[in-house]
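From the sequence below, what's the structure:
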Amino acid sequence: MRINLVSVFVDDQRAALAFYTDVLGFEKKHDIPLGEASWLTVVSPEAPDGPELLLEPAGHPAVKPYRDALGEDGIPLVQFAVDDVEAEHARLTALGVVFTQPPTDVGMVMMAVLDDTCGNLVQLVSPKSVA
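From the prediction side, this is the model:
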C-alpha cells in the first residue's frame, strides 16, 4: 500500500493552480475538464511520478464548516516537507505569502504555517540537523 493521491479543498481551482505552481513551486500533472471543474493535480518537481495533490473544488456543504473550524483553531489542512523552513519562509514572504506562524523550533523539526490564499493553512516542516 502506498499514498498515490491526497486532496486539498480549494475555493477556486485556477487561483489554486497559480499559487501551488507559481508560488510554492509544484508542477501541474493533470488538468482534465469535468463539467464546471477539473481533475486538477500537482506534483513535486522532485518526485514527478510520486504522490499527487488534487486541487479539489470546495463546493460540498461539509467543506466550509470543516475548513472554518480548522482555520479558527490554526490547524493546517496539509503539510509539506522542505529542506529549510527558514529559507522557504524568506523566499515565500518575499513573494507576498502570509504566514500565520513564523519558523518555529518544535524539537526535532522546524515548522511554519502559511495561508494558501485558497481557504487553507499549510504547514511547512524541515528536520533539524543533529549535531
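
use CA for all of it now, contacts and neighbours both
Will do.

before we move on, which element is Tyr66 in?
Tyr66 is located in helix 63-72, with elements delineated by DSSP states H and E.

how about this one, so we can line them up?
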Amino acid sequence: MIKINIASVLVDDQAKAEAFYVDVLGFVKKHDVPAGGARWLTVANADGSGVELLLEPMRYDFAKTYQKALFDKGIPITSLGCDDIRAEYERLKARGVAFRSEPSTPSAGMPSMALFEDGCGNLLLLVESQAD
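So this is what the prediction gives:
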C-alpha cells in the first residue's frame, strides 16, 4: 500500500518558516540537511504521528506566482487538523497569528474551520476533527 510520506509547503524564507511552524504552531523539526544552497527542512507532529511537512524554498518564479495567486484568492495551501479549534484559535491568536476569521460554526456535515496566515506567503486552513 502506498502512503503519503511528505507534503510540501512553499515558503519564502526557511528560517522564518521554521520559527513559525516549530515555535508558534508546535511542530518538531524532523530533518534539517543542507541541500544545494537551501535546506531539506521538515517538521512533524510532536507525537511523531502523521506526515512530514517539507518547508520548501521557492526558487522559481512560477512557484512565487502560484503561491501569490492562492494567497490573493484566499485559497489555503494545505490544511491542518486539531481536536479543539476554539482552543487552538485562542492559543495561536495569543501568539500573534493572523486569522482571516474566527472559527466557523459546523453545519451540514462540515467541520468548524478557520483560515490563517503563516507569515511566509501562505494561507493555512485549520480544521476541527469530527467524531466518527
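
Fetch the TM-score of the aligned pair.
Taking TM-score structural alignment, normalised by the length of the first structure as the basis, the two superposed chains have a TM-score of 0.92; 129 aligned residues with a CA RMSD of 1.5 Å.

Can you name every helix or strand that the next helix or strand after the helix holding Tyr66 of the first structure contacts?
Elements were assigned by DSSP H and E; along the chain past helix 63-72 of the first structure, the next helix or strand is strand 78-81. Of the remaining helices and strands, those touching strand 78-81 of the first structure by 3 or more CA pairs under 8 Å, 6 or more residues apart in numbering; DSSP states H and E are strand 121-127.

once aligned to the second structure, how far is the strand it packs on on average?
After superposition onto the second structure, strand 121-127 of the first structure lies on average 0.8 Å away from the residues it aligns with, using mean CA distance after the TM-score superposition for the first structure.

Where in the second structure does that strand align, residue-wise?
Residues 123-129 of the second structure are matched to strand 121-127 of the first structure when aligned by TM-score structural alignment.

How about that stretch, which residues are buried there?
Leu123, Leu124, Leu125, Leu126, Val127, Glu128 (16 or more other CA atoms under 10 Å).

The fifth one and Glu88 touch, don't they?
Just to be clear, that refers to Val127 of the second structure. No: judged on CA atoms under 8 Å, Val127 of the second structure makes no contact with Glu88 at a distance of 10.2 Å.

any shared contact partners between these two?
Counting by CA atoms under 8 Å, 6 or more residues apart in numbering, the contacts common to Val127 of the second structure and Glu88 are Cys82.
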